[in-house]
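K.L.:
After the sequence you'll find the predicted model.
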Amino acid sequence: MEPRVSCTISEGIADVRLDRPDKLNALDPPMFTALAETGLRLRDDHSVRAVVLSGAGRAFCAGLDFGSFRAMDGQGHEPASYEGDGPARALGQKAAYVWTELPVPVIAAVHGVAFGGGLQIALGADIRLVAPDARLSVMEIRWGLVPDMTGTQLLPGLVGRDVAKELTFTGRIVEGEEAVRIGLATRAEADPHAAAMALAAEIAGKSPHAIRRAKQLLELGGRVGLGEGFAAEQRAIRELIGSPNQVEAVRANLDGRAPEFRDTTPEDH
């Protein structure tokens, strides 16, 4: 069987691609497994500073493989479980949510279609760059289903609860420019992958310790009380001030040169 996901790492940037172009990167069990395993490997790779997540060929991801869908055959369907840490306990959920769990920024580059589960995978990214003519849809309702890959929990935080309901209840298709207007995407780009790689390079040039702490803090926003969030800010700033990478950031700025940061280590987490 051909690999379902490809991953190359260069200069701190992991370029991850759903790699089943003949099927528009449709999701089948091996694809779910490959996504979860790739994300977990990157989570533990302390040389990685940013991740770009995209689809090979003509689309980001067309959603559930129709053959897998037909295999449900009206007899009920028990999602594959995932044995591991974190809140995602089903394999499909882990395939999408693992990108949120990565300690570094993840940028989804979306072209073609991102339907159903494909859209939910993109929701796991921190930033979504979409082609103007990309087509996105919470399509599960068309098949008598509900989003079950963390989408019901992540979507309202992006577009608001009422818009999330409208998109989920109708399954309508949203094109790139509208996706940006409603908060489903960050911005539109003629070449999402090139733009995502450029943004990843910019992020990779910043202090990796500060970037990781920033993602941790922003993930807490709206999910914990203000007291806990403010306390986390203070712990982070105490850890960063005077640290080698923070000192290097100051010196590089004053010297007018590119900084030379050291990567994180397991002891930093």
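P.N.:
All right, it came through fine.

K.L.:
For the rest of this, base every contact and every neighbour count on C-alpha atoms.
P.N.:
Noted.

K.L.:
tell me the contacts of the spatially most central residue of the chain?
P.N.:
Centroid check for the chain by Cα atoms, centre = their mean gives A125 as the closest residue, at 1.9 Å. With contact set as Cα atoms under 8 Å, 6 or more residues apart in numbering, A125 has these partners: 53, 99-100, 105-108.

K.L.:
let's bring in a second one:
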Amino acid sequence: MDRVTLTVTNGVADVRLARADKMNAIDPAMFAAIGAAIDALAGRTDVRCVVLSGEGRGFCAGLDMASMARGGSGMSTERNDQGSILPQHVTWGWRQLPMPVIAAVHGVAFGGGLQIMSGADIRIAAPDTRFAIREMHWGIVPDMAGFPIWRGLVRDDVLRELVYTAREFEAAEALHHGFVTRLSDDPLGEALALAATIAARNPHAIRGAKRLLNMAHDADPRTMLAAETEEQLKVIGSPNMMEAVAANMARRAPVFAD
């Protein structure tokens, strides 16, 4: 897959942005490749967790402005069934995948790279990573689904300052504001280890929990209460639930069916 690699091992999909010579800057081909990777994962029942990272010196340096200037975006404004056009799908699509996504971030996450990273459920960054909501530097606005995700992560006035100024900020500040979940000297190794832990849980319960978490920010309490019950009824007494109980009682690793 051009610009993106995808391998699956023991239920964990290892997805890597693979344009290292350009610090994984996003050109039209990168947009298409990330979207295709998300679409490929959406229908896979054998994938229980996804780890998203970037090859080379950084996670993603944002838009490849030279490439965009030469040929324009060349992308359709047609919206998918989630309401996204392609530049939004490469962020929002990670959040909408049925399985959890963990981003392992290093080097830089600028502009579109910060938005793509934000689509993950969990974001682990190296302590020396630099971040920026970079779009205002180029005279444009963030438009890759950052806003509907950031409103659940970052305080409103802080977000406004970072959007308006386009200034760079360090990993410690990103952690403080909520852009990242935690810092690690080995973000990819820690992300893969965490993914293995998640992949060892009942996959149907994990998917149900993600559906509930995706609703939690916007749904009213009555809707959430009903959704909790609906998700529980799907898994309680199921073979995977019974296997979780049996494995815990026997102090052994469970063997779940996808």
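P.N.:
Right, received. Where do you want to start? All of these numbers come straight from a predicted model, not from anything done at the bench.

K.L.:
picking that back up, narrow the contacts of A125 of the first structure to those in strands?
P.N.:
53, 106-108 (DSSP state E).

K.L.:
rewinding a little: what does the residue nearest to the centre of the first structure correspond to in the second structure?
P.N.:
In the second structure, the residue paired with A125 of the first structure is A120, using TM-score structural alignment.

K.L.:
what about its match, distance to R251 of the second structure?
P.N.:
Distance, A120 of the second structure to R251 of the second structure, by Cα to Cα, to the nearest Å: 32 Å.

K.L.:
And the helices in the stretch 1-150 of the second structure?
P.N.:
Assigned by DSSP state H, counting those that start in this stretch, the stretch 1-150 of the second structure shows helices spanning 28-42, 65-71, 86-96, 112-118, 146-150.

K.L.:
wait, which of these is closest to E243 of the second structure?
P.N.:
Closest of the helices of the stretch 1-150 of the second structure to E243 of the second structure is helix 28-42, at 25.4 Å (criterion: Cα to Cα).

K.L.:
Can you name every helix or strand that the closest one contacts?
P.N.:
On a contact count with 3 or more Cα pairs under 8 Å, 6 or more residues apart in numbering; DSSP states H and E, helix 28-42 of the second structure meets strand 4-9, helix 86-96.

K.L.:
Please identify which of the ones in strands among the contacts of A125 of the first structure is nearest to E228 of the first structure.
P.N.:
V106 (24.8 Å).

K.L.:
so that closest one sits right up against L123, yeah?
P.N.:
No. Contact criterion Cα atoms under 8 Å: V106 of the first structure and L123 do not qualify, at 10.3 Å.

K.L.:
any idea how far E37 of the first structure is from the aligned residue in the first structure for L212 of the second structure?
P.N.:
In the first structure, L212 of the second structure lines up with L217, judged by TM-score structural alignment. Distance from L217 of the first structure to E37 of the first structure, counting by Cα to Cα: 25 Å.

K.L.:
E83 of the first structure too?
P.N.:
12 Å.

K.L.:
So for the two, which sits in the more crowded spot?
P.N.:
Ranked by neighbour count (other Cα atoms under 10 Å), E83 of the first structure and E37 place E37 first, with 16 against 11.

K.L.:
sorry, back to before: how about CSV for the helices and strands packed on helix 28-42 of the second structure, with mean neighbour count and distance to V255 of the second structure added?
P.N.:
Output for these, formatted as CSV (neighbours: other Cα atoms under 10 Å; distance: least, Cα to Cα, whole Å):
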stretch, mean neighbour count, distance to V255 of the second structure
strand 4-9, 15, 16
helix 86-96, 25, 26
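
K.L.:
I'd like the ones you listed laid out as CSV, including distance to V158 of the second structure.
P.N.:
Shown next, in CSV, are these (distance: least, Cα to Cα, whole Å):
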stretch, distance to V158 of the second structure
strand 4-9, 32
helix 86-96, 21
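
K.L.:
With respect to G56 of the second structure, which of those lies nearest?
P.N.:
Nearest of those to G56 of the second structure, taken as Cα to Cα: strand 4-9 at 12.7 Å.

K.L.:
By how much does the closest one deviate from the first structure on average?
P.N.:
Here strand 4-9 of the second structure, set against the first structure after superposition, deviates by a mean of 0.4 Å using mean Cα distance after the TM-score superposition for the first structure.

K.L.:
Isn't G152 of the second structure up against M215?
P.N.:
No. G152 of the second structure lies out of contact with M215 (Cα under 8 Å); the separation is 11.3 Å.

K.L.:
so who does N248 of the second structure touch?
P.N.:
So N248 of the second structure contacts P254 (Cα under 8 Å, 6+ apart).

K.L.:
The first structure: which residue goes with that one?
P.N.:
Using TM-score structural alignment, the equivalent of N248 of the second structure in the first structure is N253.

K.L.:
Return the distance of that match relative to A236 of the first structure.
P.N.:
Per Cα to Cα, N253 of the first structure is found 21 Å from A236 of the first structure.

K.L.:
do A134 of the first structure as well
P.N.:
Noted for A134 of the first structure: a distance of 38 Å to A236 of the first structure, by Cα to Cα.

K.L.:
Counting neighbours, what do you get for A71 of the first structure?
P.N.:
Counted with other Cα under 10 Å, A71 of the first structure comes out at 11.

K.L.:
just S137 of the first structure next, same as before
P.N.:
The number of residues near S137 of the first structure, taken as other Cα under 10 Å, comes to 24.

K.L.:
for it, what are its contacts?
P.N.:
Applying Cα under 8 Å, 6+ apart, one finds that S137 of the first structure lies in contact with 114-116, 119, 167, 171-174.

K.L.:
cool, I211 of the first structure as well?
P.N.:
If you count contacts by Cα under 8 Å, 6+ apart, then I211 of the first structure has 104-105, 203 around it.

K.L.:
change it to 10 Å
P.N.:
49-50, 103-105, 203-204, 217 (Cα atoms under 10 Å, 6 or more residues apart in numbering).

K.L.:
Contacts only, for D27 of the second structure.
P.N.:
Neighbours of D27 of the second structure in contact, by Cα under 10 Å, 6+ apart: 3, 19, 33, 62-68, 71-73.

K.L.:
Filter the residues you listed down to the buried ones and hand me the PyMOL line.
P.N.:
With 16 or more other Cα atoms under 10 Å as the criterion, this PyMOL line picks the buried residues out of the contacts of D27 of the second structure:
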select buried, resi 3+19+33+62+63+64
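
K.L.:
Confirm A200 of the first structure sits in a helix?
P.N.:
Yes. Assessed with DSSP: H, G, I helix; E, B strand; the rest coil, A200 of the first structure lies in a helix.
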